[in-house]
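**Q** Dropping a prediction and its sequence here:
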Amino acid sequence: MTGPVLDRRSLLSLGVGAGAALTLPRAARAADDRTYKILMLTFRGETEAERGFRDLLDTAGLKTEIISRDARRDIANLPRMLADLDTLKPDLIYTWGTPVTLGVVGPYDSQDPKYIRDIPVVFALVSAPVQARIAPSFASSGRNVTGAVHVVPTDVQMKAMQSYMEFSTIGILYSETEQNSVVIVREVEAFAKANGAKVIARPFKTDASGRPTADGVEQMVTQLRADKADWLYLLPDTFLGTIYDRVTPAALAAGMPTFGAAELAIREGGALVGLVSRYYSVGQLAGTKAVEILSQGTPPSRIPIETLKRFSLVINMRVAKSLGIYPPIAMLNYAELVTG
């Protein structure tokens, strides 16, 4: 495949390699004597995003009591995590990822009373809030939710992938039950079609209750390679993120490079490369929104959903060596190299 690629100047124009500069809301700089209760709901334990969120609140001078509850990688645990909400009475709820956020606030056009409408909610690590119907637009959710998006635009990721190594076929594994994943598959397909490439997208198997499972995932990866996939794209799929330890070793064994849309895919998941937003910075961005809500009293509906303006191109050199697929020399001038 030949087509538009990202050279050094193009990538640097996106802020690649630069740190995220976040400005605290003005009124939050003064000390606030009140202690705010925050219910923190995570999916796979605490990540760097939660550390960034906590640190931002501390820097802002807010006194907080944070109650952390984790779904242990099973969204079916969410009702239990919310069972005592009436007695807990949090001032704000923090949610991690699309399934948890949707489980708390529901689609914006839903009238189901089970969803929370009267407590401010701030999310982090949601890749496609509009397509997932968390909000009708980035400008305003029109309700009690706002947050921070962590995914670099899909077409920019594809160009970065192509800059590392050209492709004619992209392989994808995804959860059909995750709306954001379905949307991103379509975006990759649109990019590929416009640039003379193709996509092989295969959904994970599901159990009797319709939840995705990892059954046969190694064979699925091997088959993608056999079907001539040049890259395996690790899209920001919540379930996929729980089985990196099975997917990336299978890809490595098949000699197929992997491109991650999320920071964890490279740093912990064994992917070769990714153009990502740092989780810590995403958590900080979510934290600025929590400060606006708690310290300034701004309704979430008046706080836009945002993505970071600084991205990082991260390359796992250990994986590059194992595959024998090294980055272009020029890319080393602006990429962050993971060597551990």
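**A** Thanks, I have it.
**Q** hey, let's count contacts and neighbours off CA atoms from now on
**A** OK.
**Q** where along the stretch 201-340 of the chain do the helices fall?
**A** In the stretch 201-340 of the chain, the helices defined using DSSP state H, counting those that start in this stretch lie at 217-226, 244-253, 263-267, 279-296, 317-323.
**Q** now do the stretch 1-150 of the chain
**A** Going by DSSP H, counting those that start in this stretch, the stretch 1-150 of the chain shows helices at 8-13, 48-59, 78-81, 85-88, 98-105.
**Q** Just send those back as a markdown table, with distance to Val199 and mean neighbour count too.
**A** Below are the helices of the stretch 1-150 of the chain laid out as a markdown table (distance: least, C-alpha to C-alpha, whole Å; neighbours: other C-alpha atoms under 10 Å):
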| stretch | distance to Val199 | mean neighbour count |
| --- | --- | --- |
| helix 8-13 | 24 | 14 |
| helix 48-59 | 31 | 19 |
| helix 78-81 | 34 | 15 |
| helix 85-88 | 44 | 10 |
| helix 98-105 | 24 | 22 |
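**Q** second one coming, line it up with the first:
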Amino acid sequence: NDTPQLLEVKDGLIKGLAERGYVENKNIKIDFKSAQGNFGTAQQIARQFVGENPAVIVSITTPASQAVVAASKDIPIVFTTVTDPLRAKIITSFKHPGGNVTGVSDLVPTERQIDVVKEIVPKLQTLGLLYDPSLDNSRFKTIESTAMGLNNVAAAAQNLVGKVDAIFVPNDTTVYAAFEAVVKVAQDTKTPLFTAERRSVERGAIATVGFDFGDMGKLTAGYVVRVLKGEKPGDIDAMYMKDDPSSLSLYVNSASAAKMGVTVPQSVLSRAAHVF
């Protein structure tokens, strides 16, 4: 799905290339195609791109990257916004990944995000997860509610109401695509809602520690330029965006928090890069 954060990555990528002297329709041709969240379509696009033999293919999201990696073992590939490229079998190591693939992971610093939830909801004992991330469950109980497809997101959120002290949405494009429905449930039922992604704080979650996806696109552009200048992807270390110390900021939506019956502590507001 062309969620706002994925379009931000694309725009950041184009800006980052231009800043390094590669200007679209001047000295570089960029062919952008969206699979609209459909893996079969992603596979078709991947095969089409491979047939055109471009200088480099940039894949945004895990399914798109898996489709492209399966389609070519020799065309240079730079992935971005892939949470766990090792588990997804996109690369076999971050250091000198080998082969024709490298890129940037958007694995979020979940521990830091949960610390912010605890600071804002100090009585947190049970956390509802709309999706199943690898969380350290020892400090509180978690209840999962899976949203199978866009039409089930609101019901999955409603399913957690009354059972949890707060809801946390990890990086999940399905839930983000229907996020306003989740915000409505949270506000209507006074259930504090948190997220792993900055954009959704703007859309109504209370807070997160997260990335600017435009910056992720610019970081990805640096990889693309290195490949265009002749480096092999397999010789370029892949990276976690969170390891770039300047990449993480605290985002807070105090207006939406108030509608969920939550007062954000001043200690949190004073550290926030952006308060919506």
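**A** Received it, and whenever you're ready, just let me know what you need. Quick caveat: nothing in here was measured; it's all calculated off a predicted structure.
**Q** returning to what we had before: show me the one of the helices of the stretch 1-150 of structure 1 that comes nearest Val185 of structure 1.
**A** Checking those against Val185 of structure 1 by C-alpha to C-alpha gives helix 98-105 as the closest, at 15.8 Å.
**Q** Show me what that closest one is packed against.
**A** On a contact count with 3 or more C-alpha pairs under 8 Å, 6 or more residues apart in numbering; DSSP states H and E, helix 98-105 of structure 1 meets strand 121-126.
**Q** picking that back up, tell me the most buried of the helices of the stretch 201-340 of structure 1?
**A** helix 279-296 (a mean of 25; mean count of other C-alpha atoms under 10 Å).
**Q** Helix 48-59 and that one, what's the angle between them?
**A** Between helix 279-296 of structure 1 and helix 48-59, the angle comes out at 40 degrees (axes from the mean of the first three to the mean of the last three C-alpha atoms, to 10 degrees).
**Q** how many neighbours does the counterpart of Ala207 of structure 2 in structure 1 have?
**A** Aligning on TM-score structural alignment places Ala207 of structure 2 opposite Val273 in structure 1. The burial count assigned to Val273 of structure 1 is 30, neighbours taken as other C-alpha atoms under 10 Å.
**Q** Kindly report the same for the one 3 residues further on.
**A** Each residue near Val276 of structure 1 was counted by other C-alpha under 10 Å, and the total is 25.
**Q** in the stretch 51-200 of structure 2, which spans are strands?
**A** Ranges of strands within the stretch 51-200 of structure 2 are 57-60, 77-82, 101-105, 126-129, 141-144, 166-169, 193-195, based on DSSP state E, counting those that start in this stretch.
**Q** corresponding residues in structure 1 for the fifth one?
**A** Aligned by TM-score structural alignment, strand 141-144 of structure 2 falls on residues 198-201 of structure 1.
**Q** ok, now the second one?
**A** Mapping strand 77-82 of structure 2 onto structure 1 (TM-score structural alignment) gives residues 121-126.
**Q** got a list of contacts for that stretch?
**A** Applying C-alpha atoms under 8 Å, 6 or more residues apart in numbering, the contact partners of stretch 121-126 of structure 1 are 49, 92-98, 101, 105, 144-151, 279, 282-283, 286, 289-290, 300.
**Q** List the residues that contact the corresponding residue of structure 2 for Glu336 of structure 1.
**A** Aligned by TM-score structural alignment, Glu336 of structure 1 pairs with Ala273 of structure 2. Shown in contact with Ala273 of structure 2 (C-alpha under 8 Å, 6+ apart): Ser249, Leu250, Tyr251.
**Q** Tabulate those (a markdown table), appending distance to Ala177 of structure 2 and neighbour count.
**A** What follows is those, written out as a markdown table (distance: C-alpha to C-alpha, whole Å; neighbours: other C-alpha atoms under 10 Å):
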| residue | distance to Ala177 of structure 2 | neighbour count |
| --- | --- | --- |
| Ser249 | 23 | 16 |
| Leu250 | 22 | 21 |
| Tyr251 | 19 | 27 |
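**Q** so of those, which ones are in strands?
**A** Counting by DSSP state E, the contacts of Ala273 of structure 2 place Ser249, Leu250, Tyr251 in strands.
**Q** Return the member of these nearest to Arg112 of structure 2.
**A** Within these, proximity to Arg112 of structure 2 (C-alpha to C-alpha) peaks at Leu250, which comes in at 9.9 Å.
**Q** right, and the match of Ala207 of structure 2 touches Phe259 too?
**A** Yes. Using C-alpha atoms under 8 Å, Val273 of structure 1 is in contact with Phe259, at 5.0 Å.
**Q** Show me what Ile303 of structure 1 aligns to in structure 2.
**A** With TM-score structural alignment as the criterion, Ile303 of structure 1 matches Ile236.
**Q** State the distance from the residue nearest to that match when sequence neighbours are not counted to Lys141 of structure 2.
**A** Leaving aside its sequence neighbours, Ile236 of structure 2 sits nearest to His96 (C-alpha to C-alpha, 6 or more residues apart in numbering; 5.8 Å). His96 of structure 2 sits 39 Å away from Lys141 of structure 2, going by C-alpha to C-alpha, to the nearest Å.
**Q** what about those two, which has more around it?
**A** Using other C-alpha under 10 Å as the criterion, His96 of structure 2 and Lys141 rank with His96 on top: 17 against 13.
**Q** For that one, what is the corresponding residue in structure 1?
**A** Counting by TM-score structural alignment, His96 of structure 2 lines up with Ser140 in structure 1.
**Q** Who are the contact partners of that match?
**A** Ser140 of structure 1 neighbours (C-alpha under 8 Å, 6+ apart): Thr146, Ser301, Arg302, Ile303, Pro304, Ile305.
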